[in-house]
Each structure stands twice: as C-alpha cells, then as structure tokens.
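> Show me how the following folds:
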Amino acid sequence: MTDISTSAVHATTAALATNTPRRFYRGGERIFAFRGLEAPSDFDGYRPEDWIGSTARLFAEGGGGVTTLDGGRELPDAFAADADGWFGEAHVARFGGDPNLLTKLLDSGERLPVHSHPSRAFATTHLDCDHGKTEAWIVLVADPDATVWVGFRDELSAEDLAELVDAQDDRLLEALNPIKVSAGDAVLVPAGQPHAIGEGVLILELQEPTDFSVMLEHKRFGLELDHAFLGLERPVALQSVDHGPVTGERLETLRRRWADVVDFGSALPDEASAYFRAEVVRPVTGDVTVGAAYAAVVVVDGHGTFTSAHGAREVRAGDVLLVPFAAGDVTVSGDVTLIRCMPPAP
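Predicted coordinates for the structure are as follows:
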C-alpha cells in the first residue's frame, strides 16, 4: 500500500512500559489491571495517568511525563535523531519533528475537578505555545452509571462564570451537561469546553501535546492558584473558557460508538481529525492491513498478530506499542481489537 524509504534505520517499533507521573487526584489501579501488571510496591493511589509516546511534561506537580524508551533514551531525543523515520517526510514537512499528539490511559479513581483547556489561539497569545488542548475520550471500562460532564447547559455571562469559580461549590458541576457513558463510547471535548470525568472510568485519551488546564474547581483538590490558572491572572485564564450553551444537538455531534467499528474505521467524530486520529482495527471478515503511520497503538481486547516491516509480534490486551512510519504497512490478524492513535494527517 505504501512505499517506505529504507533509509530510516533508527526508528523502530517499541513496546512501552508504563509512564505514570504522580498527580493530584486518585487513580491508577485500572491502568495496571488493564496492562496486566501488578501495581508497584511504592504505588500510592495517585498514579491515574499513563502517558504514552509523550514529549510533553506536567505543567506543575514536578514536571514529569516524558516517555523514556528501553535503553534510557528520552523520546524527544529519539525523534530528533530520525524524524523522517518516525513520522514520514510529509508529516515532517508540515509539523517538523513534533508528534502533534499525546496519548494517555486515564483511570478516574475519583471524580476529576471541573476544568477546561485553552485553544490554540489562546495558547499562542498567552502561553507561548502553538498547541492548545482539544482532547477525546475513548471509554474502555466504565462502572454502572458512570458519568462525564461536558459544556455548560445554559449560557453564562463573564460575571456568572467568575461567581461560580469564586464560590468553589457544587454549582459548577451542576451547570454542566451530564453524559452517561459505557465501554465502547467515545466523546470529543473541544478546547474551551468545561468538563469533568466521574469516578470509575478507564479511558484512552488523545489530546494535543500539552498539560494546559484551567482548574475552575481547585479548592477541593488543594491546588495552588498558579497551577489552577496556568500562571495567569484569573480574569485572563477565564477568557479561555467557553460560556455555553452546549445543546443536546451539539453534544450528539461530539459522540460516537467506537465499539461498533468492523474491521477498521475511526473511533472519533470527524471534527477530531483536525487535531488527531484514532483508528479502530478489529479483524472480523479477515486480516486487516492499514497504511504506514506514526502511531501509539493500544491493544484493547483479545490477542492476535501485528505484522510490519519490523517483523511479526504477538499482541494481547494491555500491550502498548509505539510504531514509527518506517514500520510500513501493518497487518493485524486474530481475535484482537487495537486502536491506532495518530496525529492529524499531514
């Protein structure tokens, strides 16, 4: 399907270990269970995110998060050494050696705070960064009646929003649209939309590669104001927040059932493609071959064979691979479901 240069000898498919920086909210047990691992002896219950293929760092909380490959090489250094091999010439021509993607597993051991993320335009103006943080949630596991919240139901004035943030009470969450979710759902969360994830959900998250969050709800989680508002004055930070309303009709455009995909297809609404792509690969009618792409690959169910120019390997639920463009076309066979998390098309 795709003509691959043989000159990209440095970029090679890598199996990734967990990368779970400590966060301010609880979680992590579902990540280790999904990955088929025992929790480490020093697990403190505050490792709710597994950062996959990460060149980004935490905005606060110690600044960790960058992926380290086997042998101890940090991922940004590996990308710099062979950008064409990792991403392909077309991606490099448009984006340089920036992967334009951060992928995570996220386990909500408690409800996350109401927060939002800035847009690219806001980040460029106020945070000296080309990336905002549009994100998407691919639900892998969910407790009964699991709930997420996206967008204000009613339009708020700037004064209304400031009052809710000042109050730091339940009215912030109550102002949002609740969405019941189950395994197999996907939700796109555009930058600027206030949101929260309820307790008891394991998601595969795709996002722009930053850790920019405006923590509208922060007192309950003990967050300092510089952390909560990205080091900005509060009125400036709140300019990044969409005031609503987000209607029921709009919410429907942000949702998809990724579990309904047969053979291969997108896990996300079309609107997501400007920011990232998530491709479900689930051989049903026969082996599936997909084209070369840089991808964080998460095996979400079953077991099978993953074959590329880098050879054939057996994969099973919980495996996580970082696959470069240089791996060429990929053929997936067996009773297996995996999701390829990719940057926007160049």
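
> hey, let's count contacts and neighbours off CA atoms from now on
Noted.

> what about the helices in the stretch 201-346 of the chain?
Along the stretch 201-346 of the chain, counting by DSSP state H, counting those that start in this stretch, helices occupy 225-228, 234-238, 248-253.

> So which of the ones you listed is nearest Leu127?
With distances scored as Cα to Cα, the stretch of the helices of the stretch 201-346 of the chain nearest to Leu127 is helix 234-238 (10.3 Å).

> Longest helix of this structure, counting residues only.
helix 158-167 (DSSP state H).

> Identify all contacting residues around it.
Contacts of helix 158-167 with the rest of the structure, by Cα atoms under 8 Å, 6 or more residues apart in numbering, involve Arg171, Leu172, Leu216, Glu217, Leu238, His243.

> and this one, so I can compare the two:
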Amino acid sequence: MDLLKLNTNRVWRTYLGGKKLDLFLSNTDTVDTHYPEEWIGSVVKAINPDYKDNEGLSTIDLKDGTKTTLLDLIKLNPKEMLGESHVNKYGCDTGVLIKILDAAERLSIQVHPDKEKAKSLFNSSFGKTEAWHILEGRNIDGERPHIYLGFKEGITRELWKDKFHKQDINGMLDLMHKIYVKPGETYLIEGGMPHAIGTGCFIIEIQEPTDYTVRVERSTINGYNIPDNLCHQGLGFEHMFDCFSYAGYTEDEILARWKLKSHCSSSEQCLISYDDTKCFAMDKIIVNKNCKIRDTDNFSVLLVLKGKGTLICNNDEMVIEKGDKIFIPSYVKDIECVSDDKTEIIRCFPPKDK
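Predicted structure coming up:
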C-alpha cells in the first residue's frame, strides 16, 4: 500500500459542534455534539478529562483486514514513511497535526505555548503554533462566523490576570480583536497569541503536534465546567500566564501580519508557505481533468474537499471522493490525479527540516 487512506478519527472536545463536519463526511446523523473535530494524520493523543487509550491517533485498515495506527506503521519504517532528513531531525514524530473542526459555539479563550515555552514548561520539542483555513461558515443566533485574535494595545499581564480571577469574560473578549471571516481566508496563530474560534466557523486547522491548550474560562458557553487541569495543563494557575505574549496590536497590524496571502502556481495554490512559518505548509490543488502531484522529499497528507477522482502511482491506485484523507509516504513519487469532475484537494506538509 503506497497510498494510505486514513479512517475517520473524531475527538472529544469541551465545546459543541460538528454538524457541518457530519455533512462533509457524508454522515446521516447531523447534530452538534462534543465531537466537533476530525484529527487527520495524527500521531498525537488527545488530552481529555476521561482518558481513552489511543484517542486522537489516526488509524489505517491494511489490505489483510487488520487495523493499525499510523504511528505504529511509521515506527516500522520511519525513513521510508517520513523521509530521511525529517527523521534525522524529528525522529518518528510527523511534526504536524491536521484537523477539520466545526464550532457551533465560541471556543474558550485560550493560548498555546511557543517552542521556547513548550520546552521550558512542558519539556516538549514542539509548541502549538497553528493556522486556520476557513472552509465555510454558518450564522448562529444571528451572529456571523468570526474569530478572536491577538491582544489590543494597552494589555498587561496584571490586567489579564485580574480579568481571569474575576471571570470577566466580556472584559477579556474586549481586550482582543474580533474579526469576521470568509471562506478561503487563512490566519496564522503563533504560539503565545491569545485567540478563540467563534461560532459558525468550519475550518481546516494545521498545527504543531501537541494538545497543550491553556484556557482562561472556567466553563464553556454551553455550561460545561472545565476541570482545573484543562485550564492550566498542569502548570498551575500562576504559571499558565507565562504562556501568553502580552504584546498589543491594532487590528490593521493583526491583519497585515497574520492574515496570510495565497500564491497561485498552475493547478496549485500555496495557502501557507515556509516563509510564513517553518512549522508546516499547506497547498490547495485543483484538478479539472488530471494533474501531477508534485514530488517532495518528505511525506504529505491529502484531504479531498470536493469532487471525486483517482490517485495513480507506480504500485497503487486509489479512488478518492469528498471527505477522504490520505497519507502519502515520502518514498511515493510520480502521483497523478485523474478526475471527470472538478476535484479540490488540500495538501499538508510537515515542518521544514533544513
């Protein structure tokens, strides 16, 4: 098997959503639940209050009928699966995690550590810089899809802590920029930047491969009480404030720096480049009849957004359709995609290894 189709991998989260994700994955039951996220190409275990063995890890059905995790498959042949230069730098870790998520309510105000803080606070080589590519949106209770991104000018650690201890949620939101979003836009959220995905956002998220999320709300909008450990991630309520960067910006500065501009080249549109961040990259491939998937030295992960077609390489052939997720090992080259219909594919790449 050169082309590895990944199984559905829904993950529990504190917030409600997932109805549009159900529709995207062609599920018959379309309802908002606590499983609003699909994790793709994941070698990361989810950090949840009720621990479930291997929750979050992507799985693959092999041709002999057995099921294995992507992580176990990588461990068998890491250099073939991930690429020699990648393994030399990152070992068996893919260095990236892709998600599709659908928010029926605003997520908790949160922050993730950058690499430096992740190393000092969590003894991790990876932080959680991430990016959001907006797929669609829905109006909920009269509110258009939006995000909260970055502090306004005048923020201080003491002011932020005071709002937290008072649980002044509106006060915290007022200290951040509320940005209405549209399909096709892409935003980079670097480690240390406060943020929250707002109601109605259906997005692809690509990130460093950790689940370190510091939350400053003690309960979600739907009334779920967030356990202390899910707020401070084991750091304690004092040290969790070390994860925030307290730089303030105007909205124009936020949009100029972290709303990314795409670049087109033939059938491929670069949504996130290594010039934007060294942590990952993302392309959009549009197939009208056929196109060659460009070769790289490392692995990649495909997500079919719309249409259907066939992926063809030397030793394998796979029919693909909307909602399919495919892991392409580094040794697989010369892939062609053939489609009778217009097919759109998101292709995600690992961190830059050189």
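
> Let me see the TM-score of these two.
Overlay of the two chains. TM-score (TM-score structural alignment, normalised by the length of structure 1): 0.90; 334 aligned residues with a Cα RMSD of 2.2 Å.

> Please render the helices of the stretch 201-346 of structure 1 as CSV that adds distance to Ala17 of structure 1 and mean neighbour count to the earlier fields.
Output for these, formatted as CSV (distance: least, Cα to Cα, whole Å; neighbours: other Cα atoms under 10 Å):
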stretch, distance to Ala17 of structure 1, mean neighbour count
helix 225-228, 28, 17
helix 234-238, 35, 17
helix 248-253, 35, 12
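
> Save these as TSV, and put in distance to Ser116 of structure 1 too.
Below are these laid out as TSV (distance: least, Cα to Cα, whole Å):
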stretch	distance to Ser116 of structure 1
helix 225-228	10
helix 234-238	9
helix 248-253	16
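
> So which of those is nearest Pro269 of structure 1?
helix 248-253 (7.0 Å).

> neighbouring contacts of the closest one?
Pro269.

> List the contacts of Val287 of structure 2.
By Cα under 8 Å, 6+ apart, the neighbours of Val287 of structure 2 are Ser267, Cys337, Val338, Ser339, Lys342, Thr343, Glu344.

> Residue in structure 1 paired with it?
Aligned by TM-score structural alignment, Val287 of structure 2 pairs with Pro283 of structure 1.

> Ile226 of structure 2 now?
Under the alignment by TM-score structural alignment, Ile226 of structure 2 pairs with Leu223 in structure 1.

> Its match: neighbouring residues, count only.
Neighbours of Leu223 of structure 1 under the rule other Cα atoms under 10 Å: 15.

> if I look at it, how far off is Asp170 of structure 1?
When distance is defined by Cα to Cα, to the nearest Å, Leu223 of structure 1 is 17 Å away from Asp170 of structure 1.

> ok, now Thr210 of structure 1?
Per Cα to Cα, Thr210 of structure 1 is found 28 Å from Asp170 of structure 1.

> Settle it for me: which of the two has more neighbours?
Thr210 (23 against 11).

> Apart from its chain neighbours, what residue comes closest to Cys313 of structure 2?
Of all residues not flanking Cys313 of structure 2 in the chain, Ile335 sits nearest, at 4.6 Å (Cα to Cα, 6 or more residues apart in numbering).

> can you count the residues close to the one you found?
Ile335 of structure 2: 19 neighbours (other Cα under 10 Å).

> tell me the contacts of it?
Lys292, Ile293, Arg294, Asp295, Leu311, Ile312, Cys313, Asn314.
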